[in-house]
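> Sequence and computational prediction follow.
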Amino acid sequence: MKNIQNTIEKIIQKLTKEEQTISFAESCTGGRIAAAFTAVSGASTILHGACVTYSNEIKHQWLGVSREVLENDGAVSEPCVSQMLDGIQKMTGSDYAIAVSGIAGPTGGTEFKPVGTVYIGLKTPFSKEVYHCHFDGPREAVQERSTVYAIEKLAEQLEI
């Protein structure tokens, strides 16, 4: 994670210069994205807040993820992460949002959603994308790779 710190510093500098903000809605990453940002000086200028919404009920209550999406598509799905993005942005009023939901393992996987399946969403003032990823390795590796991927996708969008 140390090599991602430089990228975060550049993100903070760019968003600060543009007077823009960001917020996070995390599930399988357990707050790692927020922790990575708050480890860098200057994050308070751009980071509005973050939620670790691990349970389906909290995804519904806090972020407004519909019960229909949770029941039909599941928490680990594009529709869920899309609604998580909308919910965290509505809650915080931030310009940018990242949302993550996945199966870090070693349990919880299925034939259709194996361990390592992660959906990572990024909402900007101009677009909303949800990426379907699969990361191999133990739980910690899946969580770390998801965190790094999300931060790198944000950097790409910001052209850093």
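In hand now; what should we look at?

> hey, let's count contacts and neighbours off CA atoms from now on
OK.

> Pull the number of nearby residues for residue 112.
A count of neighbours around residue 112, defined by other CA atoms under 10 Å, yields 7.

> Next, it: secondary structure please.
Look at residue 112: counting by DSSP: H, G, I helix; E, B strand; the rest coil, its state is coil.

> Identify the residues contacting the nearest residue in space to residue 55 that is not next to it in sequence.
Closest residue to residue 55 apart from its sequence neighbours, by CA to CA, 6 or more residues apart in numbering: residue 27 at 8.0 Å. For residue 27, the contact set (CA atoms under 8 Å, 6 or more residues apart in numbering) comprises 52-55, 99-102.

> Next one: residue 27 from residue 96, what distance?
18 Å (CA to CA, to the nearest Å).

> Okay, one more to line up with it:
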Amino acid sequence: MSSPATELVRLLTVREDTLAVAESLTGGLVAAEITAVPGASRVFRGSITAYATGLKHELLGVDDDLLARHGAVDPQVAAQMAAGVRKVLGADWGIATTGVAGPEPQDGKPVGTVFVAVDGPVTDRAGSAGGGKVAALRLNGGRAEIRMESVRSVLAVLLEQLAGEQTGNERAQDTERNGGF
């Protein structure tokens, strides 16, 4: 079975879509996971690691008032990061991670509080899925485990969005490739 990053690159390649990544707590791990896949250059536009809160506003366009009111660990911040990186890097899809990996709480949020977001093409008249999605996570473990689970989670959320958008032809190709199952 292929890795989530491999499957993601495959699906984006089939769709001829591109991807950009905005990261905070993962510090570049999402981009590293994607670019480890051969052929990722066909779909991966780039990434912005906005670790400092101010950079989320300056580079990604996250609302300053939102950051002041709620801090960087917030579902709306994650959504705006994904939308911002998509716009800034000119990609079809944007994904983002923000949260608290520890060892200390941040902005009143406990260690393990993570938000991952996807921003993509909006729903069209034919009812195609897409747009944005934010997943709230409550992760256990140490700093490294929280960061790696955040990577896995944001890739899974995007894969779910892409799988929901597959056309009948792509599903038929997948079925054929998987022996009819």
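Structure's in. What do you need? These numbers come from a predicted model, not from an experiment.

> which position in structure 2 aligns with the residue nearest to residue 55 of structure 1?
The equivalent of residue 27 of structure 1 in structure 2 is residue 24 (alignment by TM-score structural alignment).

> now do residue 134 of structure 1
Counting by TM-score structural alignment, residue 134 of structure 1 lines up with residue 138 in structure 2.

> Could you measure from its match over to residue 106 of structure 2?
Per CA to CA, residue 138 of structure 2 is found 14 Å from residue 106 of structure 2.

> With neighbour numbers in mind, choose between those two.
The neighbour comparison of residue 138 of structure 2 against residue 106 (other CA under 10 Å) goes to residue 106, with 16 against 13.

> quick one: contacts for the more buried one?
By CA under 8 Å, 6+ apart, the residues touching residue 106 of structure 2 are 73, 100.

> Pull up the gap between it and residue 81 of structure 2, please.
Distance, residue 106 of structure 2 to residue 81 of structure 2, using CA to CA: 18 Å.

> cool, and residue 136 of structure 2?
Separation of residue 136 of structure 2 from residue 81 of structure 2 (CA to CA): 15 Å.

> So these two - more neighbours on which side?
Taking neighbours as other CA under 10 Å, residue 136 of structure 2 and residue 81 compare with residue 81 leading, 34 against 15.

> other SSEs contacting the helix ranked longest in structure 2?
Using DSSP state H, we find that the single longest helix of structure 2 is helix 143-165. Under the contact criterion of 3 or more CA pairs under 8 Å, 6 or more residues apart in numbering; DSSP states H and E, helix 143-165 of structure 2 touches helix 4-15, helix 29-35, strand 93-99, strand 113-119.

> so the third one matches what in structure 1?
Same thing as strand 93-99 of structure 2. Using TM-score structural alignment, strand 93-99 of structure 2 pairs with 96-102 in structure 1.

> Run the angle between the longest helix of structure 2 and strand 93-99 for me.
For helix 143-165 of structure 2 against strand 93-99, the angle by axes from the mean of the first three to the mean of the last three CA atoms, to 10 degrees is 150 degrees.

> quick one, what contacts residue 11 of structure 1?
The neighbours of residue 11 of structure 1, taking CA under 8 Å, 6+ apart as the test, are 155, 158, 160.

> what's the burial count for the last one?
Right, the one you point to is residue 160 of structure 1. Neighbour tally, residue 160 of structure 1, other CA under 10 Å: 12.

> Pull the contacting residues for it.
Per CA under 8 Å, 6+ apart, neighbours of residue 160 of structure 1: 7, 10-11.

> 10 Å instead, please
Contacts for residue 160 of structure 1 (CA atoms under 10 Å, 6 or more residues apart in numbering) come out as 7-8, 10-11, 14, 152, 154.

> on that earlier part again, buried set for the longest helix of structure 2?
Across helix 143-165 of structure 2, burial judged by 16 or more other CA atoms under 10 Å covers 143, 146-147, 149-151, 153-159, 161-162, 165.

> now swap in stretch 72-81 of structure 1 and tell me
Neighbour-count burial for stretch 72-81 of structure 1, counted by 16+ other CA under 10 Å, picks out 74-81.
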